[in-house]
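# Sharing a sequence plus its predicted fold:
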Amino acid sequence: MSITKYPMTVQGARALEAELAHLTKVERPRLSQAIGEARELGDLKENAEYHAAREEQGMVEARIRDIEGRMQNAVIIDVTTIEHTGKVIFGTTVEIANVETDESVTYQIVGEDEADIKLGKISVGSPIARALIAKEEGDVVAVKTPGGVIEYEIVEVRHI
């Protein structure tokens, strides 16, 4: 059985590392202390504080395992170290313009876990990113959407 590796930007890796550090150095000790204090209150069967702290501890430990697994299976790609050829690749920031409306938008192509449309980060597996990968500035790409096909022109490709 082979383990699948997933691409991740340097920024995405840093964010996960920061979250992991917070969970292990702040949340885990806080919950351990809360469980200890709740235990001292007596009967655990009817101790709401104890059960709430244990439940939260379970969620924190699950998130820690999830992050550790993701980091273990990540291939961290620093796009700033890759020669800029003008082609869209994982990690690049791409400005595209709707051919019909001339409305432009900028996206960074990131790993599945990093995607956040509000921040302009789209998953490498998204329809737009799949259409853009390996294309160059000036190319026009067709993106299939639920509302039909939309054509975009690649205005600029940046390695930032």
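Yep, it's here.
# Please count neighbours and contacts with C-alpha atoms only from this point.
Noted.
# Could you list the residues in contact with stretch 116-135?
With contacts defined as CA atoms under 8 Å, 6 or more residues apart in numbering, stretch 116-135 is touched by 87-90, 106-115, 141-145.
# Next, the contact list for the residue nearest the centre of the chain, please.
Nearest to the mean C-alpha position of the chain, by CA atoms, centre = their mean, lies residue 114 at 1.2 Å. Contacts for residue 114 (CA under 8 Å, 6+ apart) come out as 8, 12, 121, 122, 123.
# hmm, back to that, could you give me the PyMOL selection string for whichever of the contacts of stretch 116-135 are buried?
Of the contacts of stretch 116-135, the buried ones can be selected in PyMOL as follows, counting by 16 or more other CA atoms under 10 Å:
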select buried, resi 87+88+89+90+106+107+108+109+110+111+112+114+115+141+142+143
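# can you give me how far the longest helix along the chain is from the chain middle?
Using DSSP state H, we find that the single longest helix of the chain is helix 48-72. The chain centroid and the centroid of helix 48-72 are separated by 19 Å, computed with CA atoms, centre = their mean, to the nearest Å.
# structure B:
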Amino acid sequence: MAERKNYITKHGYQSLKDELDFLVKVDRPKVVADVSWAASNGDRSENGDYIYGKKRLRQIDARAKFLFGRIDEAVVIDPSSQEQQDKIFFGAWITLLNESDDSEHHFRIVGQDEIDTEKGFISWVSPIAKALLGKNLDDEVKVETPGGLVNFRIIDVSYHE
């Protein structure tokens, strides 16, 4: 399987590091203490606190392992360093005009670990991002959506956090 780069913004990278730091330094030690206390209460086979605590430790360890890997593979991109401010690259904020109903849509192209649809953050590997990357301000773009082919015009491109 081809290895895919883990492009990420500085903010996204810091968020991954902060989550890992919390898991390793705060959450895991607390759960370990809870499990130790529960284990000291005797029979572990029917000890809900012990069983739940061990399960939670496995979840924390699995998430920490995942985060270690994502951080290790990360390629941090600083969108503000883009020289062509009217061209769409990773980290761009884009406003599109749907030419069929005149609705505007605002997106930011970010890494896969940063996706947040409520904030308008879309992955650089998503179909709409793939259609937009490399395009310029005022270009028209056709995007295949679940509702069919939609024509958009790029009405704004900017680079800021």
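Arrived safely, thanks for sending. Here the structure is a predicted model, which is why all the values come from computation and not from measurement.
# ok, back up a step: mind checking how far the residue nearest to the centre of the first structure is from residue 123 of the first structure?
7 Å (CA to CA, to the nearest Å).
# so who does residue 89 of the second structure touch?
Counting by CA under 8 Å, 6+ apart, residue 89 of the second structure makes contact with 79, 82, 109, 133, 134.
# A strand includes it, no?
No. Looking at residue 89 of the second structure with DSSP: H, G, I helix; E, B strand; the rest coil, it is coil, so not inside a strand.
# Just give the number of residues close to the corresponding residue of the second structure for residue 63 of the first structure.
Mapped onto the second structure by TM-score structural alignment, residue 63 of the first structure lines up with residue 63. Look at residue 63 of the second structure: counted by other CA atoms under 10 Å, it has 15 neighbours.
# so how far is residue 36 of the second structure from residue 63 of the second structure?
Between residue 63 of the second structure and residue 36 of the second structure the computed distance is 21 Å (CA to CA).
# Over to residue 11 of the second structure?
From residue 11 of the second structure over to residue 36 of the second structure (counting by CA to CA), the distance is 36 Å.
# With residue 160 of the second structure instead?
Residue 160 of the second structure is 47 Å from residue 36 of the second structure, by CA to CA.
# Next: residue 74 of the second structure.
For residue 74 of the second structure relative to residue 36 of the second structure (CA to CA), the value is 35 Å.
# Same drill for the two, tell me which one is more crowded.
Each of residue 74 of the second structure and residue 36 has its neighbours counted (other CA under 10 Å); residue 74 has more, 18 against 15.
# Aligned to that one, what sits in the first structure?
So, by TM-score structural alignment, residue 74 of the second structure is matched to residue 74.
# how close does that match sit to residue 82 of the first structure?
Per CA to CA, residue 74 of the first structure is found 18 Å from residue 82 of the first structure.
# can you tell me which strand in the second structure is longest?
Taking DSSP state E as the assignment, the strand of the second structure that covers the most residues is strand 148-158.
# how close does that one sit to the first structure?
Strand 148-158 of the second structure differs from its equivalent in the first structure by a mean of 0.6 Å after superposition (mean CA distance after the TM-score superposition for the first structure).
# Buried residues in stretch 33-40 of the first structure, which are they?
Buried residues in stretch 33-40 of the first structure, counted by 16+ other CA under 10 Å: 34, 35, 38.
# which one of those sits closest to residue 1 of the first structure?
residue 35 (39.3 Å; CA to CA).
# The closest one belongs to a helix?
Yes. Residue 35 of the first structure forms part of a helix when assessed by three-state DSSP.
# Cool, thanks, talk later.
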